[in-house]
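**Student:** any chance you can model this:
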Amino acid sequence: MRLKMKITFNIIFIIFLLPIVSIAVEPDEILNNEALESRARDIGKNIRCLVCQNEDIGNSNADIAKDLRVLIREKLLEGQTDSEITDYIHSRFGDFVLFKPPFKSYTIILWGLPFFLFFLLYFSFFKKK
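**Tutor:** Below you'll find the model as predicted:
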């Protein structure tokens, strides 16, 4: 009886899990050239979806993510480099669209604050002893 319930539970679990496992890149977006397709996917991994925050455009089902995936593939077919494509998208959408934003003078607080807090806590902890 327990084995039957366990099998039934596993089947139900798998059925409900299947819709979660979906690939966002649609077949009509895929390039015939495997090298270009690989480059497109690598670029897409570094671009944040503007709608589904903290998800790259390669895994997002949002319309704007699809548009950006198509744009990347069009730019690759035009012969642009990865950095040119990333710079183009960055110029249109700003630092937010990049998973690794550039280090600039006005972001120094964001980059330095974790280190400052770590050292502050570290020295305050050992100073009390």
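**Student:** going by C-alpha atoms from here, please, whenever you check contacts or count neighbours.
**Tutor:** Will do.
**Student:** show the contacting residues for the residue most central in space within the chain.
**Tutor:** In the chain, the C-alpha nearest the mean C-alpha coordinate belongs to residue 56, at 2.4 Å (CA atoms, centre = their mean). By CA atoms under 8 Å, 6 or more residues apart in numbering, residue 56 lies in contact with 44-49.
**Student:** if we go to 6 Å?
**Tutor:** Contact analysis of residue 56 by CA atoms under 6 Å, 6 or more residues apart in numbering lists 45, 47-49.
**Student:** among these, who's most crowded?
**Tutor:** When neighbours are counted by other CA atoms under 10 Å, residue 49 leads the contacts of residue 56 with 27 neighbours.
**Student:** distance check, that one against residue 8.
**Tutor:** 37 Å (CA to CA, to the nearest Å).
**Student:** what sits up against stretch 92-108?
**Tutor:** With CA under 6 Å, 6+ apart as the test, stretch 92-108 has contacts from 46-48.
**Student:** now those residues in TSV, with distance to residue 120 and secondary structure?
**Tutor:** As requested, the contacts of stretch 92-108 are arranged in TSV below (distance: CA to CA, whole Å; DSSP: H, G, I helix; E, B strand; the rest coil):
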residue	distance to residue 120	secondary structure
46	33	coil
47	34	strand
48	33	strand
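**Student:** let's see this one next to it:
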Amino acid sequence: MKRFLLAIAASLLVSLSAYATIEVYEFDTQQQEQQFKELGNTLRCPKCQNNTIADSNAALAQDLRQKVYEMTKDGQSKDEIVDYMIARYGNFVTYNPPLTLATSVLWFGPLVVIMIGFVLIVARSRRNKTVATQQETWDEGKEAQLNALLNDKPDGEHKK
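**Tutor:** Model prediction:
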């Protein structure tokens, strides 16, 4: 019985290695292979978000690698393949999205926030300075009022 269980466990362990397959792509020319490698390291996996399609193990990345392989084998150029991927998955599939109206928020948003913060800090400091200068104006009328208040005693007697 122990041998039987050991044999089943060994066969299960051997069958697990079938999941560790390596994708092998064959190309007609060295240029096609180089183009495939460049695109694999240039295109971003839409699911993983920060991995290239060459680095990702997601099913979508595998599909994208297969599509890039097919298009490369069909003789399409790098730009044609990138344009196809952008048309299908949007500008997110590239690591350097072009400057468009939709991506301008990403490009200029942080700069605008910093500028607004700087303007608010300057405006607030100027307002505080004007309030401080208004409080510093002290004239003889205010001095007389202060002396009158200081000379008044709580029980109604005046200092002589």
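**Student:** TM-score of the superposition?
**Tutor:** The TM-score (TM-score structural alignment, normalised by the length of structure 1) is 0.65; 105 aligned residues with a CA RMSD of 2.6 Å.
**Student:** next, count neighbours for the counterpart of residue 85 of structure 1 in structure 2.
**Tutor:** Aligned by TM-score structural alignment, residue 85 of structure 1 pairs with residue 81 of structure 2. Residue 81 of structure 2 has 17 neighbours, counted by other CA under 10 Å.
**Student:** what's near enough to touch residue 81 of structure 2?
**Tutor:** Residue 81 of structure 2 touches nothing, counting by CA under 6 Å, 6+ apart.
**Student:** the residue nearest to the centre of structure 1 -> structure 2?
**Tutor:** With TM-score structural alignment as the criterion, residue 56 of structure 1 matches residue 52.
**Student:** give the aligned equivalent of residue 100 of structure 2 in structure 1.
**Tutor:** Looks like residue 100 of structure 2 aligns to residue 104 there (TM-score structural alignment).
**Student:** its match: how many residues sit nearby?
**Tutor:** When neighbours are counted by other CA under 10 Å, residue 104 of structure 1 registers 9.
**Student:** look up how far residue 66 of structure 2 lies from the match of residue 56 of structure 1.
**Tutor:** Taking CA to CA as the measure, residue 52 of structure 2 falls 14 Å from residue 66 of structure 2.
**Student:** which residues of structure 2 fall in strands?
**Tutor:** With DSSP state E applied, structure 2 shows no strands anywhere along its length.
**Student:** from the middle of its chain, how far away would the longest helix along it be?
**Tutor:** Assignment by DSSP state H gives helix 104-136 as the longest helix of structure 2. In this view, helix 104-136 of structure 2 has its centroid 26 Å away from the chain centroid, taken as CA atoms, centre = their mean, to the nearest Å.
**Student:** go through that helix and flag the buried ones.
**Tutor:** Buried residues in helix 104-136 of structure 2, defined by neighbour count with 16 or more other CA atoms under 10 Å: none.
**Student:** likewise stretch 78-98 of structure 2?
**Tutor:** By 16+ other CA under 10 Å, the buried positions in stretch 78-98 of structure 2 come out as 78, 81-82, 85-86, 91-94.
**Student:** what about that stretch, start to end distance?
**Tutor:** For stretch 78-98 of structure 2, the first-to-last residue distance is 17 Å (CA to CA).
**Student:** just tell me what residue 3 of structure 1 corresponds to in structure 2.
**Tutor:** So, by TM-score structural alignment, residue 3 of structure 1 is left unmatched.
**Student:** double-check that residue 3 of structure 1 belongs to a helix.
**Tutor:** Yes - judged by DSSP: H, G, I helix; E, B strand; the rest coil, residue 3 of structure 1 forms part of a helix.
**Student:** ok, it - contacts?
**Tutor:** Contact partners of residue 3 of structure 1, counting by CA under 6 Å, 6+ apart, are absent.
**Student:** rerun that using 10 Å as the cut-off
**Tutor:** With contact set as CA atoms under 10 Å, 6 or more residues apart in numbering, residue 3 of structure 1 has these partners: residue 9.
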